[in-house]
Every structure is written in C-alpha cells, then in structure tokens.
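[1] Mind folding the following:
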Amino acid sequence: MPFTILHKIANTPAIKRFLTENRLFVKLYFNWRYLTADPYNVEKSEFERDKLQRTLEAIKPVGHVKSALEIGCGEGFLTEPLAKISARALGVDISGLVVNRARERFAHAPNIRFKVADILTCDFGEKFDLIACSEVLYYFELAQLPLVVERISDLLNPGGALLLCHARALGDDDSGVPMKKFGAKTIHELFISSPGFTKVYDQTYPMYRITLIRKD
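    As a prediction, this is how the structure comes out:
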C-alpha cells in the first residue's frame, strides 16, 4: 500500500488516537529512523558533540552514583558516559532495532545494560539515583506529560537527580526548531514547577536547554 494512503489512514481521528495512546506511532517512527546507524550524526556533528559535552558538565555536581537510567537511549552515546559515573547504567528505548545495536556496541562494558521499554508501561523493578532524558520527551503527547513527570519521579530515589536536555521549539518559545509543537520550555518548566523537585542547574542555549533537577 502506498505511503500516502497509509499516512491518510493513520491520521484519521480514531486511528490516530489509538496509535498515539498506544505509542505505536513512536515505535514505528524510531524503528524506521534507526534503519541506518547514527541517524542524528552524533559522532561526527560538532553541534552534537558540544551539546553532549555541556550535558556531561551539567551532571558533574551529581558525582558518582549507584544506578543511572537513560530514557530514549538510542545507540547509547549518553549511556556510555553515564556508566562511567555509576556502578550500573541502564539505557532504555522504544525501538528494539536500536537497542540491539546498542547492546552489540557496548557488549564489552559489564556495567551497561540496554532494554526495550516504554517508561509509561514498563515495570523496572528498581529505582535510580540519576535519570537522563535527552531529546526524548517531546515524543509524548502534551496530555501525557503530567503522567511522564509522575512516572519519572517514581523511578527516582529520594535525593536522586534528573537531567533534562531538549531542543527549544517555536511552538512554545521565541527561538528554536520550527517543527516541534512544544519543546524544552514546556517540558523543563513542568518538571521544575512540580512538587518534590528542586532546580539545581538551568542553562538555555540558542537551540536547546539543559536542566538538572534534584528530587527532594
């Protein structure tokens, strides 16, 4: 069936609501996106390298932790440095394709695990001292964000840290990426204003924002 026909069917209200609520759209999108390795050019892009370095600088106050979780880990470019400051690190992604690639890439690292999981439905069976969400939370619907905040809070140990890094979006900010309906401003402010969280670090750059929050 031609893509244009599938696209029209998927965007009918009832079908779109079903796909959105069950996160099937997101899973299909990322399985397609990761058909090629490093689709976001993290390894070669100076912009991406600088952003990763600034992200790592932001978590220095956290120090060494027992456990770290990266939500939306992709190929593990951030999970790897998280493992260097934690006894064990877990990277989760909704795409089984990229999780398999990450497992192969870091098969030599004994304290890194990767798992196919959606944080809204997965039972992790543990809590974490550090959780990182980089360029991932705008792939939830706006109406789902309060549940995402609640879920991440439940996954954090008391005193644990949450690292957020997201693109700024013209949908909710005066600068940033035009194609996103909401971005760092909506996401980060929702966490900052939620009871039980204290802002530790917050830096806005022209194209993205990095925030570190501590759970009370």
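
[2] all contacts plus neighbour counts: C-alpha atoms, from now on.
    Will do.

[3] Where is the longest strand in the chain?
    Identified as the longest strand of the chain according to DSSP state E is strand 156-167.

[4] and the next element down the chain from it?
    Next in sequence after strand 156-167, counting helices and strands by DSSP states H and E, comes helix 184-192.

[5] quick one: the helices in this protein?
    Secondary structure of the chain by DSSP state H: the helices cover 3-10, 13-21, 24-33, 46-58, 79-84, 96-105, 145-155, 184-192.

[6] tell me which strands and helices the longest one is in contact with?
    Think helix 46-58. strand 208-215 (3 or more C-alpha pairs under 8 Å, 6 or more residues apart in numbering; DSSP states H and E).

[7] Second input sequence below; structure requested for side-by-side comparison:
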Amino acid sequence: MFVSPFPSAETLRTFYRTNYRQASATFYPKASSRRRRAVWRSLAFLPQVVGKDVLEIGCGGGFMVEAFKRLGARVIGLDISQNSIDYARAHFGHCTFYCETMQEFRQRGLQFDFVFTSEVMEHLPGPTDFMQTLEAVVRPGGFVYASAPDYSHPRAPSDLILWDAMCPPEHLLFFSSDTLIRLFTDHGFTLYRNFGSKTPAHSMLFRRSA
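    Sure thing, here's the model as predicted:
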C-alpha cells in the first residue's frame, strides 16, 4: 500500500536534508532515551554484530551505530539527513557515517554481514532502490533486520486513514506481513525470525541465501 503519486525527489530531498526532526550538531530529540533504548535493543542481535561488518540504513543520530560499535562490530551509518549526520558525527566521532543516497552508497562497493534498518521503509517512494541496495551490500548468508509499520496488525485501525502512521510526505509505503515477506523472498532473502510486536509494526530478521 502506498501514497499516490509519490512526492518528487526534490520534495523529499528538501524534507530530509537539513530540517528533519529539527536536529543539529548539538541537538537531537529524545537523545538520552534513544541512546538507552539502542543499547538494550542491540543485545538482541549479538550473533549478527559481534566482530562483524554492520551497516545501518537510516541511522539518524547514530545511536544504534554506537551501540553496535560497543559490541565489537565494524559499523557504518548511512542517512540522507545532513543535520542528523551532523549530530552523529559530533557525538559518536569514533564511528563512521555517510550522508548520501542509497544509490550513491552502492557505488562504494562495500559489503556487510548484517544490515539494520528500523522505521525506514515507510519513508521510501517505492521499495526498488532499497532492495537493490540490499542485494548489492549484503553478503551471501548475511542478515537484514527490518522494522516498519504493519497495516495488517490486529491493533492497526480498521480505518487506516485515522492511523497516525499515515503521514505523507514522511510515510509513503506500507506492507502487511505477507507482502513484506514476499518482497524479501523475491530478492533472495528468507525469513529467519519474526520477533513480533505488540504495536502495529513489523520486526523481522531475514537471511540472504548463501
């Protein structure tokens, strides 16, 4: 399910590049709680991150990147929001961050054992660029974690127009559990674990065919 028509590339670039979440090199909303949650959340992925090459797509202020780094990962954060990356670089200077599109990042030729992406897919004007990036950067046998709104969840409103997740131009793309799994399957990934969620959200770990 998706917004039609999608906003233009220029509209999205303007929306995210310098003003997203009013972040800056010195401020990120709810930074302290985000940092604490990132530490606890990272522990669920110990087998995927300890001593591994890790990428976070849509890293925002860099909180999960730092948490994975503390677990011994060689980790990179990617985001198109310059002000978010400014915060990440200012506060987690021992980590590596890139502010560029997924298409630009693919040209670097880097590959990873684990890609973490949370609350990113709903922001995209279609899944093609995202899935092409995963195909390019995830090693055979590697993992991808995806979290995104789930309109098929029992706690999603029956009238989806009333759902607060419906907020273009920020949220544009939505999946049910079946369609998200089908998308990944079509691109060579199989469902490895469904964490489940009490709220209307996907929380799934996929593995690329070896």
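
[8] re the thing from before, now do the longest strand of the first structure and helix 46-58, the angle between them.
    Counting by axes from the mean of the first three to the mean of the last three C-alpha atoms, to 10 degrees, strand 156-167 of the first structure lies at 150 degrees to helix 46-58.

[9] against the second structure, where does strand 156-167 of the first structure fall?
    Alignment of strand 156-167 of the first structure against the second structure: residues 138-149, by TM-score structural alignment.

[10] so what's the equivalent of residue 114 of the first structure over in the second structure up against?
    Counting by TM-score structural alignment, residue 114 of the first structure corresponds to residue 97 in the second structure. Going by C-alpha atoms under 8 Å, 6 or more residues apart in numbering, residue 97 of the second structure touches 76-79, 85, 88-89.

[11] repeat that with 6 Å
    Contact analysis of residue 97 of the second structure by C-alpha atoms under 6 Å, 6 or more residues apart in numbering lists 76-78.

[12] Next, count neighbours for the nearest residue to it once chain neighbours are set aside.
    Closest residue to residue 97 of the second structure apart from its sequence neighbours, by C-alpha to C-alpha, 6 or more residues apart in numbering: residue 77 at 4.6 Å. Using other C-alpha atoms under 10 Å, the number of residues around residue 77 of the second structure comes to 26.

[13] what's the answer for residue 203 of the second structure, then?
    Residue 203 of the second structure has 18 neighbours, counted by other C-alpha under 10 Å.

[14] wouldn't it be in contact with residue 147 here?
    Yes. Counting by C-alpha atoms under 6 Å, residue 147 is a contact partner of residue 203 of the second structure at 4.7 Å.

[15] List the contacts of the residue mapped onto residue 201 of the first structure from the second structure.
    Matched to the second structure by TM-score structural alignment, residue 201 of the first structure sits across from residue 193. Contacts here follow C-alpha under 6 Å, 6+ apart; on that basis residue 193 of the second structure touches 204-205.

[16] now do 10 Å
    Residue 193 of the second structure makes contact with 145, 203-207, according to C-alpha atoms under 10 Å, 6 or more residues apart in numbering.

[17] okay, the helices of the first structure in JSON lines with distance to residue 121 of the first structure and mean neighbour count next?
    Output for these, formatted as JSON lines (distance: least, C-alpha to C-alpha, whole Å; neighbours: other C-alpha atoms under 10 Å):
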{"stretch": "helix 3-10", "distance to residue 121 of the first structure": "23", "mean neighbour count": "11"}
{"stretch": "helix 13-21", "distance to residue 121 of the first structure": "12", "mean neighbour count": "13"}
{"stretch": "helix 24-33", "distance to residue 121 of the first structure": "13", "mean neighbour count": "15"}
{"stretch": "helix 46-58", "distance to residue 121 of the first structure": "27", "mean neighbour count": "15"}
{"stretch": "helix 79-84", "distance to residue 121 of the first structure": "21", "mean neighbour count": "21"}
{"stretch": "helix 96-105", "distance to residue 121 of the first structure": "15", "mean neighbour count": "19"}
{"stretch": "helix 145-155", "distance to residue 121 of the first structure": "10", "mean neighbour count": "17"}
{"stretch": "helix 184-192", "distance to residue 121 of the first structure": "20", "mean neighbour count": "19"}
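
[18] among those, which is nearest residue 65 of the first structure?
    helix 79-84 (9.4 Å; C-alpha to C-alpha).

[19] Give me the contact list for the closest one.
    52, 56, 59, 64-73, 76, 88-92, 102, 106, 109-114, 130-132.

[20] Which part of the second structure matches it?
    So helix 79-84 of the first structure sits over residues 65-70 in the second structure, by TM-score structural alignment.
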